[in-house]
Structure formats: structure tokens, C-alpha cells
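*Asks:* A structural model of the following input is requested.
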Amino acid sequence: MIGFLSRSLRRAVVAVVLLLLLFVGVRVWDVQSGPPLGPWHEFVPPELSVAALDHSDWTGWMAAENAAFAATRAAVTERLDITDRVATNRWFEGSPVNPANLASDWNRSFVLEPAGPPAGVAVFLHGLTDAPYSLRHLAEAYRERGYLAVAIRLPGHGIVPGGLTEAVWEDWMAATRLAVRAARARVPVGPLHLVGYSNGGALALKHALDAVENPSLPRADRLVLLSPMVGVTAFARFAGLAGLPAFLPRFAKTAWLDILPEFNPFKFNSFPVNAARQTYRLTSALDAQLDRLAQAGRLAALPPVLTFQSVVDATVSTPAVLTRLYDRLPDNGSELVLFDLNRSMRFGPLFATGIDRVLDRILPPATRRYAVTVVGNDGVTVAATARRIVPGSDIEATQPLGIDWPRDVYSLSHVALPFPASDGLYGGAPDPTDSMGVALGVLAVRGERGVLVMDAGFFTRVTWNPFFAYLLERVGP
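*Replies:* Sure, this is the predicted structure:
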């Protein structure tokens, strides 16, 4: 019997090794046949360490950030090969999408001052491969309402995608702590809000949980989360395997899941294996901490959480927002706002099997300790409504929004929530005074294959939120 088990175990081990070798072989072949790495993939800008971040202030951070941008200019922009000096390369000085050629370089950390004495302060944390640009509209709204707005560029972001090959989530948490310290140093009295988008949502929540366990950290009075990265796909857990061949210099390209043209001035299109790995590490740490504090009965110390989330999201897990976060929260005034599908007859027959029931699956009838609002329509007209259920009830109150679903938009997306239609880069009706060198939100992708620098599918994902005015109304500090 022992011999049989031993033989079975050996066969299982051999099978696993063979599958791993097959996976690595296919991975190497797939990546090696793709486009080459550019200097923006290979250069890693200098960033402050976790220890340095924890001992730095805003002035020190800005000096380090300026040094990182200067080093990148010398190592990348000034050394571009002639073949890389094209309009679709954001690091080419003559490109219309080079951030230095735009009115503001929103890749950099920024502070927005209110007109008078600050009524409070808000810290803004952007998403993975993103930049502070993604939260500029919300930051401006806070500024207009009398808040000081502090938006930090997270390490590894905003400069070149090569920075994300070495950045770890602990770096991002240290930068979050720095931003919160700086915010409280500027505005020691008054409400403190943490506003996080995607990966930044996970960081904002993690900081709030850390403050429960560490009294020396400033406590937030409110969390505002947009498409928060509370749960990610199962692939992220094993993403590190995809980069194994990169230990050999010949196969350096396998450190990347995507190597794509970089024509977006404020977001990386290329995506390294390490970035996926860090999302899994961060969400795992977040889930464990939520579970630990829930079992200890300490989540009552969390501030109210207001979350905006599309019911369909190809980047983060919408069900995880409910099961891993909201179902653990106490009755503390938290609310979840879900953006439903456009259920008008125009799209209904075209939905994939089961998609039309996604809301029922993630939000079955129940009484909850938090409020739920669903923004959608009735399946007949395009007129949007907000259907709200208060904590402890199962009765809906319906509010017409006076907004129609755009007839060519069947759902929101992970990337759409923080951008109004007027956004110069992502908006569906960009403000002509807000030029970003390219208007990605208005592209109508119809034509022949092989003409665009990216697959046409890249441009079909909606990048702006038709309900942004409603979102601002609900956020209102």
C-alpha cells in the first residue's frame, strides 16, 4: 500500500512538473514572438524606500519625485532610438501625448488649496498603472467645497512602467501614510476623508484598518471608494509563475503580461507580472485584517464607507466588495452604490447568458446593516433612477435622476467611474479647453483590422461615467 502511494505521488509530481514546463514553454514562445521591450520598460526610476517614506514629509517626497522624473528624462527621453521617436510614444519630446507638452503633468503628486481656510482635508489614492490624474475631478470638487485636496503619486507609477517591475504594495502603503501625515499636518482640525480608486481603494481601506490597530496613525472620518480592489481574479494569485523565465536575461520579456504602445499620457498600457502579484498580496493582507478585526469585534471603529461599483467589472471582483467588506461592516452609516446594466430593450436580447441576472446574484433580497443604492433603468425606457434601501429594511425608495442612459452604453466599467463626460482624455464629450493630446473616450472604432496601434477591442471599454454628477452629489462632504 505504501509503495502504491509512493508511486502515485511520484507520478503526480512528474505530471505537475511537466505541466509547469509546458506552461513556461508556451509562455516564453508567446512573449518572445511579441513586440520588443522599450527603455521605458527596462528603466526603474529611483524611489524612496519604505523606511525613507515613513520618515519623510511632503517636501521631501516632492524632492524625491522630481529627482525620479529627472532621472527618467535622462535615461529614457533623451536616449530614445529614432524608431521610438513617434507620436504614439508618450516619452518622445515631440509627441502630442507627452505630459510635458500638456497644460499640467497630472502624473505628479499635487495639492489643491481651497479659497479660504480649509474646512477639512481629503487624501486621494489612484489605481494600479494609473496616476493622480484619475482623481483630479473629485479632488477639484472637494477643493470647491472648502477642503484641502492632497493627491500622491504612488511609487512605481506615473513615470515609466518599468517602475512597477520592482514596486511592492508595502511601498504604496508607506506612501499612503506619508500623504495622510502631510494632510493632517496642513489641516490638523476638521474632517479627514480618504478617497481611493481601484488599488487606491484597497490602500485607503487598509490605512483605516491599520489606524484601528495603531493609535498613532491619523483616523479617517470617512472612506470614499471607487471600484475598490477588495478582491481580484484567481490569476493574480499565480501571476508570479508567468514571470519565472525572466530570471534568465534572454527571457526578460516574460516579466510582462502585456507589452503595448504607450500613447496614454496618464496611464500605462503595458502591465508587468509583478503588478498582478502585488494586487494579490495586498488583497490577501486586507482580507486577513478584515477577518481578524471582525472576529475581535473591532470593526465598529471604522468610519462610514461609501463605495461606488459597477455590477460588471473585469478588473476587480464586485461580489468581493459585498462579501469581504460590506457584509463584515457594523451599522455605522456605510452605503454601497451599484451601477447596473442598461436594461433597455436595445441591449436586452444581446446580453450574454446569465449577465442580465448578475445583480440578483450579488444582491439577493435581504435586510442589511448598510444602505444599498442601485442606479439603473426599468428595462423599457432609458431614464435612469436610483433605487435605495436603507439599513434594516427591504423596501426600495425610487428617485428619478433626470439622466438617460446613453443609448450606445450597455454598462459602466471598472475604469469609468471617476471621469465625467467632459474629461479631456476619457470623456464622451470632452471639454475642448481640456486637451490631453488624444481623446480616447470619443473614439468610434469602425474600420478595417490592422490599422490602429491597438486592437479595436481596447477602445470599446467605456471610460467615462454618465452618472458622474450623481456621484459627486452623493460624495459631497
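
*Asks:* For the rest of this, base every contact and every neighbour count on C-alpha atoms.
*Replies:* Will do.

*Asks:* Please, where are all the helices along the stretch 251-400 of the chain?
*Replies:* If DSSP state H, counting those that start in this stretch is used as the criterion, the helices of the stretch 251-400 of the chain fall at 273-295, 318-320, 358-362.

*Asks:* Return the list of helices and strands in contact with the longest one.
*Replies:* Read it as helix 273-295. Other helices and strands packing on helix 273-295, by 3 or more C-alpha pairs under 8 Å, 6 or more residues apart in numbering; DSSP states H and E, are helix 169-186, helix 199-213, helix 239-242.

*Asks:* most tightly surrounded among the ones you listed?
*Replies:* By mean neighbour count, with neighbours taken as mean count of other C-alpha atoms under 10 Å, helix 199-213 ranks first of the helices and strands packed on helix 273-295 at a mean of 23.

*Asks:* which residues touch whichever helix or strand comes after that one?
*Replies:* The helix or strand immediately downstream of helix 199-213 is strand 222-226, counting by DSSP states H and E. Under the contact criterion C-alpha atoms under 8 Å, 6 or more residues apart in numbering, strand 222-226 has outside partners 191-198, 201, 204-205, 303-309, 417-418, 475.

*Asks:* list the buried ones in stretch 210-228?
*Replies:* 210-212, 218-228 (16 or more other C-alpha atoms under 10 Å).

*Asks:* so how far is R177 from the nearest residue to L286 once chain neighbours are set aside?
*Replies:* Spatial nearest neighbour of L286, excluding adjacent residues (C-alpha to C-alpha, 6 or more residues apart in numbering): K206 at 6.2 Å. Relative to R177, K206 is positioned 10 Å away (criterion: C-alpha to C-alpha, to the nearest Å).

*Asks:* Now the helix ranked longest in the chain: buried residues?
*Replies:* Determined from DSSP state H, the single longest helix within the chain is helix 2-32. Using 16+ other C-alpha under 10 Å as the test for burial, helix 2-32 gives V24, R27, V28, V31.

*Asks:* Now for these: which two are most distant?
*Replies:* In those, the most distant members under the criterion C-alpha to C-alpha are V24 and V31, with 10.5 Å between them.

*Asks:* just to revisit the earlier point, can you add distance to A51 and give the buried residues of helix 2-32 back as TSV?
*Replies:* As requested, the buried residues of helix 2-32 are exported to TSV (distance: C-alpha to C-alpha, whole Å):
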residue	distance to A51
V24	36
R27	36
V28	36
V31	36
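
*Asks:* dump the residue contacts of K267.
*Replies:* Applying C-alpha under 8 Å, 6+ apart, one finds that K267 lies in contact with T129, D130, A131, G158.

*Asks:* Among the residues you listed, name the ones in strands.
*Replies:* Secondary-structure check on the contacts of K267 using DSSP state E: no residue lies within strands.

*Asks:* and stretch 226-238, which residues are buried?
*Replies:* Within stretch 226-238, the residues scored as buried using 16+ other C-alpha under 10 Å are L226, S227, P228, M229, V230, G231, V232, A236, R237.

*Asks:* and this one, so I can compare the two:
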Amino acid sequence: MILPGAEPFFLPGGPKGVLLIHGFTGLPAELLLMGQYLHKLGFTVLGVRLAGHGTTVEDMSHMTWEDWMDSVRDGYAVLSGFCDSIDVIGHSMGGLFSLLLSTEEKVRKVVTLAAPIQIAEERGIEFLPPREVCNNQFIPKARRRLKGVPEAVNKTYRKMPLIGVHELVDVIEATKGCIDKVSVPVLIMHSHDDHTAAPASAGYIYDHVKSEDRRIVWLEKSGHLLPVAAEREKVFAEAAAFLQSSDA
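*Replies:* So this is what the prediction gives:
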């Protein structure tokens, strides 16, 4: 059963579509404000829910990264039935999926928000136990309560499955393995004070995609949660300007 407020959302608009992809242990609601902003500009917007998210953390522990990628593929298929072109915006792990999707399907532009090619050192990823001992193992996931955001945003999982962290690492490796096939225009947004996805991730994406049209927008006080943080209006405006600009 999907938790109240954790459902995917669809905002019908014009012929240009935007697929929004949330991150690891996140919810579509984290991108709802951004979706509403883009919808007001005439875009048709679909915020997908990744498999095992917005239900129970135990449910999530049984999902692989390919299950999450299939959720993205399904969202693309649905949106393509309504739109002539599709842009993809992904937050955190969703940013990795947006890059991956652009190597599989006809995507016009990609926006990554705090995509973690490198996980911040303070997250202690080097202490992750081997996969074979991680089944049914969970660790606490702390997050401060946010104001002025959809209610569901503050109801994300309060623990994470260790086996899921291995799947996240696998997404990172899959992205690194095909990032040189990304050729569509890419806007990379990251905050200098991100303590989850190391800021060096932005430079890695910039240096390794083959896109001629690519740039980085840096934020200063948004941490990791760019779509709901203090500078979110700048994030929305930069993304909208990028999507509305003529193709390179």
C-alpha cells in the first residue's frame, strides 16, 4: 500500500513533457513544487515513484536498482503517450537515472540535482558491510523537518536498508560505465555544502558526458535537498530557463 501523499503525480499541460525522478529513500512529493512551477509554464509533468519507495522500508529492501530503473522507464513510456518531447530532471539518485535514461530513450534535455557520482566522505560509505551480510539490516536515517513543503516530504523513511545502499552504489557504477554515451544538453546543479553527494560529483559529470551543451550551476546553502531547500526558487528558475532555451 502506498503511503498517503507518496503517490506519483501527473500535471497535464502542453506538448513538452518533463519527467521528474526522486532519489534514494525519497518520494515524488519532494519534486512536487518543482513540478507545479514547470506546469505553470506550460509543461506536462509526471513525477514517478520508484519501486519500493513510499510504502515500507522492508518493501524497498527487496528492490534492485533495475527495479527502480524500470519505474523510470515506465514513467517515460506513460509520458511519451502525451508529449512530443521529453526532458528529464532527477534529484540525487534520480539524477543518475536521468543520465542513464538519456542513453536508452529519446530525451531532449537532462537536469541533474545533486547527483551522487561520489558519496560524501562523512557518510562513511567505506564502512558499508559486504552485500552478503546486509540482508534485513537497516540503519537510522536522520533528517530535519522542513517547512513550506508538501506534508509527505517530512514522512520519508527514517531508516534505510543496507542492501539498498549496495544497489545505490551499483547505480553509480552503471552511470559511470555509460556516462560517455550521454550527448544531450545537460544542466548540472549542486550545492557546495552538500554532505551527501560530494560536490566533486558535479565536476565528474561535466567532464565525462559528451554533451556539447553542458554547464554547472552552483548553490551555496541548499545542502543535498535542492528541490525543497532554501534556494529552491533559484533551482526551479534555472531549470526552467534551461528547458525553455533553444536547443544547442
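
*Asks:* Could you identify the pair within the buried residues of stretch 210-228 of the first structure that is furthest apart?
*Replies:* When C-alpha to C-alpha is used, the two most widely separated members of these are P218 and S227, lying 24.0 Å apart.

*Asks:* what separates Q137 of the second structure from L128 of the second structure, distance-wise?
*Replies:* For Q137 of the second structure relative to L128 of the second structure (C-alpha to C-alpha), the value is 11 Å.

*Asks:* Next, show the common contact partners of those two.
*Replies:* Common neighbours of Q137 of the second structure and L128, counting by C-alpha under 8 Å, 6+ apart, are L162.

*Asks:* counterpart of the residue nearest to L286 of the first structure in the second structure?
*Replies:* For K206 of the first structure, the equivalent position in the second structure is taken to be L100, counting by TM-score structural alignment.

*Asks:* same check, this time on A276 of the first structure
*Replies:* In the second structure, the residue matched to A276 of the first structure (TM-score structural alignment) is V165.

*Asks:* and its match, how far is that from V228 of the second structure?
*Replies:* Distance, V165 of the second structure to V228 of the second structure, by C-alpha to C-alpha: 23 Å.

*Asks:* So between the two, which is more surrounded?
*Replies:* Just comparing V165 of the second structure and V228: by other C-alpha atoms under 10 Å the higher neighbour count belongs to V228, 23 against 20.

*Asks:* I'd say that one and L32 touch.
*Replies:* No. V228 of the second structure sits out of contact with L32 when judged by C-alpha atoms under 8 Å, with a separation of 9.2 Å.

*Asks:* just to revisit the earlier point, columns distance to A122 of the first structure and secondary structure on top of the buried residues of stretch 226-238 of the first structure, output as TSV?
*Replies:* Compiled in TSV, these are given as follows (distance: C-alpha to C-alpha, whole Å; DSSP: H, G, I helix; E, B strand; the rest coil):
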residue	distance to A122 of the first structure	secondary structure
L226	15	strand
S227	18	coil
P228	17	coil
M229	20	coil
V230	21	coil
G231	25	coil
V232	26	coil
A236	30	helix
R237	32	helix
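
*Asks:* Just to check, the match of K206 of the first structure is in contact with G177?
*Replies:* No. L100 of the second structure lies out of contact with G177 (C-alpha under 8 Å); the separation is 9.8 Å.

*Asks:* which residues are common contacts for these two?
*Replies:* Shared contacts of L100 of the second structure and G177, counting by C-alpha under 8 Å, 6+ apart, come down to nothing at all.

*Asks:* so stretch 18-36 of the second structure corresponds to what in the first structure?
*Replies:* When stretch 18-36 of the second structure is aligned against the first structure using TM-score structural alignment, it corresponds to residues 122-140.

*Asks:* Can you tell me how far A237 of the second structure is from D194 of the second structure?
*Replies:* According to C-alpha to C-alpha, A237 of the second structure and D194 of the second structure sit 20 Å apart.

*Asks:* Kindly report the same for V72 of the second structure.
*Replies:* Counting by C-alpha to C-alpha, the gap between V72 of the second structure and D194 of the second structure amounts to 25 Å.

*Asks:* With G203 of the second structure instead?
*Replies:* G203 of the second structure sits 14 Å away from D194 of the second structure when distances are taken as C-alpha to C-alpha.

*Asks:* now swap in F242 of the second structure and tell me
*Replies:* To D194 of the second structure, F242 of the second structure is 22 Å away according to C-alpha to C-alpha.

*Asks:* same question, I205 of the second structure
*Replies:* Summarising the geometry, the distance separating I205 of the second structure from D194 of the second structure, computed by C-alpha to C-alpha, is 16 Å.

*Asks:* ok, now P12 of the second structure?
*Replies:* 33 Å.

*Asks:* Neighbour count: those two, which is higher?
*Replies:* Residue environment comparison for P12 of the second structure versus D194 gives the larger neighbour count to D194, 21 against 16, counting by other C-alpha under 10 Å.

*Asks:* mind listing what that one touches?
*Replies:* With C-alpha under 8 Å, 6+ apart as the criterion, the residues that contact D194 of the second structure are A114, A120, S222, G223, H224.

*Asks:* Now these in a markdown table, please, with extra columns for secondary structure and distance to E212 of the second structure.
*Replies:* A markdown table is the format used below for those (DSSP: H, G, I helix; E, B strand; the rest coil; distance: C-alpha to C-alpha, whole Å):
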| residue | secondary structure | distance to E212 of the second structure |
| --- | --- | --- |
| A114 | coil | 21 |
| A120 | coil | 28 |
| S222 | coil | 27 |
| G223 | coil | 28 |
| H224 | coil | 27 |
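
*Asks:* Of those, which pair is most distant in space?
*Replies:* In terms of C-alpha to C-alpha, the contacts of D194 of the second structure reach their longest pairwise distance at A120 and S222, which sit 15.1 Å apart.

*Asks:* now A139 of the first structure, nearest residue through space, not along the chain?
*Replies:* In space, A139 of the first structure comes closest to A149 once its chain neighbours are excluded; the distance is 5.5 Å by C-alpha to C-alpha, 6+ apart.

*Asks:* tell me which element that neighbour falls in.
*Replies:* A149 of the first structure is part of strand 147-152, with elements assigned from DSSP H and E.

*Asks:* Check the mean deviation of that strand from the second structure.
*Replies:* Per the superposition on the second structure, strand 147-152 of the first structure and its aligned residues are separated by 1.0 Å on average (mean C-alpha distance after the TM-score superposition for the first structure).
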